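S.K.: This is a predicted model, with the sequence first.
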Amino acid sequence: MALAVTVGAGAGVGSIVFRWCIQTFTRAFSGHADYTAVPGAVNPHVPWLGPCFVLIAPVIGGLLYGPLVNRFAKEARGHGVPEVMVAVAQRGGRISPKVAVVKTLASALTIGSGGSVGREGPIVQIGSALGSTLGRMVKLTEGRLKLLVACGAAGGIAATFNAPLAGVFFAMELILGTFSAEAFGATVLASVTASVIGRAAFGDVAFLDLPAFHVDHVAQYGLFALLGVVAAVVGVGFSRLLYLIEDACDWVWRGPEWLRPGVGGLVLGVVLLALPEMYGVGYPVLQKATEGGYAIGFLLLLLVGKMVATSLTIGIGGSGGVFAPSLFIGAMLGSAYGTVAHDLLPNTAGAAGAYALVGMGAVFAGASRAPMTAVVILFELTGEYSIILPLMLAIVLATITSHLLSHDTIYTLKLRRRGIDLEGPVRGAQIGTQLVGSFMDPLPSSLRASMELTDAVDLLSLSGYGALPVVDATGRYVGTVTARSVAEALAEEPGAAPTRVGQVAELPTAVTADQPLAQALHALLSAGGTGVPVLDPGHGSPVGWLSHQSALRAVHAIA
């Protein structure tokens, strides 16, 4: 817990330094605190260039951060979150400490010189690197080290967005991929600590001043539901376009990698000259859209422009997040959708700003498939409980639709393109690629669901697995029963306690004989006993038993 507080404090300070760097570089390259607040204005440092300075700023920025990333930390390139995810899933939470420094400078240079990316991905990677470094310094176990990495991510999000709850859910939903009391407690401590430090520096206000939210008519829920489906399509489309443009940049570029951001910066500059609202993160533009400040056609232009500008920034080797661009795209989509709905149904649709807010969360959920984070962060940004119902409806539908449209999220697709499957075997690992059926134990004797618990005690106590399969009267497999669940049942008040095996049987995560061991190990580690039944892939009936010992036999087979 003390380490979680320390990491949270580090992430909070890191957020302050990172935002200061962004502001400093933005003023240096554009002459303004935030160029998107005055899009198309001249740079007072070089007024003779007029608005054309945006052609040069990304080139200079790329020539600075390109060699920095290529020489010291190649993992600092891109949007950051996938690198943290794979570090936790497959590298034991180990992240190089130099990532924090390189990511801070590279991302600040990217955003300050016009790169159309967000600051949440970098601060997640920065905070996670701090957590990993501290954990290894004090020689934490691998499980605790991963948790400290998640604490760094939570603290970074909390301090950046002044959203402590969103930081917690982001860390558990995307970084850890699991929920537990220990993880929740530690990430809350880190998130609260980072938020306190962030609020001391930036004030106790949300980073956006969003309009009041209210639902005027019950029929609006139907419109919000449809918006969730449309937002999922846009979110998945953003993911695909991001990597399509990255592939195009890879195909076109044949020079040294350190020079790529500088040369590619010229193309990005052309985009910024045509649409200066794409400079940097673009929060002033996002806020103006939620207030109804743009016409429908321009909103759609901004939507497409952000997709292209963000994809191009990352494709040329820039460093920055996709969280904020997802919110930006969602705001443009929601505002345009709400304007159309208001024109068609003026007495029912309500204000367009409400749809902009819901669109922000729905597009992010569609791209990342992190529904709880999306709901919580929009709630924290508005501070209004009335947003919850329409937001939950749209985000859940966006998540479901996204899952139907694509197997991967905007984060996991980057890893899969590298040949990394977070749920599959790790390349080069001693255990992982072998099939379960090659190393499983013989199936132990099954228990009848109708058997008295007291009769099952002897069989479970003699079993070496601490769990046994359960079948019904027809011999159909219905789950497993563990020694722990039987012991708990026998310790309850006799009148209310279960009396038969079938009443305490549970279905563990299915493991089939044709599965790789890497996938089956997730089910084995989360099982209540020391083993799980192996099912026939065709009929779903047990054909063997997988235990930790049988999994370890795969190592001897390789040797």
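M.R.: That came in fine, so what should we check first? Bear in mind that the values here come from a model prediction, so they are computed numbers and not experimental data.

S.K.: Every contact and neighbour count from this point should use C-alpha atoms.
M.R.: Noted.

S.K.: So residue 54 lies in a helix, does it not?
M.R.: Yes - note on residue 54: a helix contains this position according to DSSP: H, G, I helix; E, B strand; the rest coil.

S.K.: I'd guessed it sits against residue 275; true?
M.R.: No - under the criterion of Cα atoms under 8 Å, residue 54 lies out of contact with residue 275, with a separation of 10.3 Å.

S.K.: which of these two has more neighbours?
M.R.: residue 54 (28 against 17; other Cα atoms under 10 Å).

S.K.: For that one, which non-adjacent residue is spatially closest?
M.R.: The spatial neighbour of residue 54 that comes closest, neighbours along the chain excluded (Cα to Cα, 6 or more residues apart in numbering), is residue 269 at 5.3 Å.

S.K.: tell me the secondary structure for the one you found?
M.R.: helix.

S.K.: Which residues are in contact with it?
M.R.: Taking Cα atoms under 8 Å, 6 or more residues apart in numbering as the criterion, residue 269 is in contact with 54, 55, 56, 57, 58, 59, 114.

S.K.: Kindly report the same for residue 398.
M.R.: Residues near residue 398 by Cα under 8 Å, 6+ apart: 228, 229, 230, 231, 232, 362, 363, 365, 366.

S.K.: Recalculate using a threshold of 6 Å.
M.R.: Contacts were defined as Cα atoms under 6 Å, 6 or more residues apart in numbering; by that measure residue 398 touches 228, 229, 232, 362, 366.

S.K.: What strand or helix carries the second one?
M.R.: The reference is to residue 229. Mapping residue 229 onto the secondary structure by DSSP states H and E places it in helix 220-252.

S.K.: between the contacts of residue 398, which has the most around it?
M.R.: Counting neighbours by other Cα under 10 Å, residue 362 leads those with 41 neighbours.

S.K.: And here is the other one:
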Amino acid sequence: MSLPSSVRYTIKFLMAMILTGVIAGLVGVVLSLILHVVQHIAFGYNLNEVFSTDNFLEAVNASSPLRRVLALVACGVVVGVGWWALYRYGKKTMTIEQAVKNEPHQMPVFTTVVHGLLQMVSVGLGSPLGRELAPREVSASFVGWLSQKMELTEPDIKILVACGAGAGLAAVYNVPLAGALFTLEVLLVSARWQCVAPAIFTSTLAAVIAWAGLGDEQQYHISVMQLSYSLVAWSVVIGPIIGVAAFYFVKITAAAKKAAPKDAKLIPLALINFLLIGVLAIPYPELLGNGKEPLQLGFDGSLTIQLVATLLVIRFFITVTSLRVGAKGGLLTPGLMHGGLIAILFGSLWNYVFPAAPMGAYAIIGATAFLACSMKMPLTAIVLVLELTGVNHDSLVPMLFALVGAIGVFNLLKQVSSNKEITPIKE
């Protein structure tokens, strides 16, 4: 006796859901392996321990000035030639958001894989952009292709493509709950149980599978945060400031991405941009990579205020110029870093007048609020930072105060900006 068609379809969907988690976990491991191999070759540290706990910044510090410049020149070649060739000979790229919203929900697999590989290689060579976009895109493209082959319905393919992207994030950063929330809050914009269960399952499975290569470790380590009235008051003050900074960060980076060339001009522009970054990295090795190491130093309280201010300005500049010349990558880790460094600056001023708090406490609050605004995902940002750092429960109260103030000002500025754009000019 054969099973009813509805039961057979449910079994097929469950199989696709399991495969989504497996695919995302394996993609996360493979792309991370590629990133680490490139870093080890470029900056000359132990290739026998590709997944070791070696610190990228320590390796950059140990490398010669010439090696830093050559690594960034190589990055310019990869960015310029790689993306020019992809635009010239590949299919048109598609964002995850476009794949989720539009039917059919299918990203071009080969183009997306090459796009992801270029991102990981360029970040490994020192690009200031994030590495989390590539595993999301590649996972989503494979899942979309698989779902089409399994002849699932379009609504279910949409759910699984979004789950693949969230699970890719969960795999590379070991953040299963944040990966699920990203799927629900950012991509599907839904809390229906038909979406919640697959999102949680696929992100958790992907993270567990990634443990085999990446380990079950936090991305950042911070000391225990002690809650105080001074810290809470500071969080109320810093929220609007973070909102202003995040608004202009989003506006400027979006304009840079939109203006990026897709023709042969990409090659010389990329070479010039990354050569400049290589030269700047001679006195400031903290400029290289996606911003994880400077943020960790901020959490540790190991940065001088002068260095914080310098890094904040230069890293913002090279992030924008890298996007402008055509480099691709995520803005999640760069957003965390910018928010953290801004918070340290204002936290140091606060400590001159009011009872002091550790720099790490300021950094984690500012990073969360900035990420919530810049990526429009408040719930995901909170859970992501909690999973990335393992920070204690005391952080939630100031984190929430800062987040509310930041989002309020961010949305206000967005409204004002929109009104200006549609207001006709009077003669």
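M.R.: Yep, it's here. Since we're looking at a predicted model, the values are computed, not measured.

S.K.: ok, back up a step: export the contacts of residue 269 of the first structure to TSV and append columns for distance to residue 197 of the first structure.
M.R.: What follows is the contacts of residue 269 of the first structure, written out as TSV (distance: Cα to Cα, whole Å):
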residue	distance to residue 197 of the first structure
54	34
55	37
56	36
57	32
58	32
59	35
114	28
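
S.K.: List the members of these that persist in the second structure.
M.R.: Among those, the ones whose aligned partners also stay in contact in the second structure (both residues aligned by TM-score structural alignment, their matches' Cα atoms under 8 Å) are 54, 55, 56, 57, 58, 59.

S.K.: The second one matches what in the second structure?
M.R.: Mapped onto the second structure by TM-score structural alignment, residue 55 of the first structure lines up with residue 69.

S.K.: need the contact list for its match.
M.R.: Residues counted as contacts of residue 69 of the second structure (Cα under 6 Å, 6+ apart) are 278, 279.

S.K.: Quickly note the distance from residue 35 of the second structure to residue 119 of the second structure.
M.R.: According to Cα to Cα, to the nearest Å, residue 35 of the second structure stands 9 Å off from residue 119 of the second structure.

S.K.: Excluding chain neighbours, give the residue nearest to residue 94 of the second structure in space.
M.R.: The shortest distance from residue 94 of the second structure to any residue that is not its chain neighbour, by Cα to Cα, 6+ apart, is 5.9 Å, and that residue is residue 107.

S.K.: The one you found: what secondary structure?
M.R.: Criterion first, three-state DSSP; result for residue 107 of the second structure: coil.

S.K.: Residue 282 of the second structure contacts residue 65, doesn't it?
M.R.: Yes - distance between residue 282 of the second structure and residue 65: 5.3 Å, which falls inside the contact criterion (Cα atoms under 6 Å).

S.K.: quick one: the strands in the first structure?
M.R.: Secondary structure of the first structure by DSSP state E: the strands cover 447-448, 467-471, 477-482, 531-535, 542-547.

S.K.: Tell me which of these sits most buried.
M.R.: Counting by mean count of other Cα atoms under 10 Å, strand 531-535 has the highest mean neighbour count of the strands of the first structure, with a mean of 27.

S.K.: now it: which residue numbers in the second structure?
M.R.: Aligned using TM-score structural alignment, strand 531-535 of the first structure spans no residues in the second structure.

S.K.: same for that strand, what does it pack against?
M.R.: Applying 3 or more Cα pairs under 6 Å, 6 or more residues apart in numbering; DSSP states H and E, one finds that strand 531-535 of the first structure makes contact with strand 542-547.

S.K.: Which residue in the first structure aligns with residue 135 of the second structure?
M.R.: When the first structure is aligned by TM-score structural alignment, the residue opposite residue 135 of the second structure is residue 123.

S.K.: repeat for residue 20 of the second structure
M.R.: Alignment note: residue 20 of the second structure maps to residue 7 in the first structure; criterion TM-score structural alignment.

S.K.: Could you report the separation of its match from residue 144 of the first structure?
M.R.: Noted for residue 7 of the first structure: a distance of 13 Å to residue 144 of the first structure, by Cα to Cα.

S.K.: returning to what we had before: you'd agree the residue nearest to residue 94 of the second structure is up against residue 141?
M.R.: Yes - using Cα under 6 Å, residue 107 of the second structure and residue 141 qualify as a contacting pair, with a distance of 5.0 Å.

S.K.: if we can go back for a sec, which stretch among the strands of the first structure comes nearest residue 407 of the first structure?
M.R.: Smallest distance to residue 407 of the first structure across these (Cα to Cα): 24.2 Å, for strand 531-535.

S.K.: Walking through the stretch 251-400 of the second structure, point out its helices one by one.
M.R.: Counting by DSSP state H, counting those that start in this stretch, one finds helices in the stretch 251-400 of the second structure at the ranges 266-280, 292-300, 305-324, 332-353, 359-374, 378-389, 396-422.

S.K.: among these, which is the most enclosed?
M.R.: Most buried of the helices of the stretch 251-400 of the second structure, by mean neighbour count (mean count of other Cα under 10 Å): helix 359-374, with a mean of 29.
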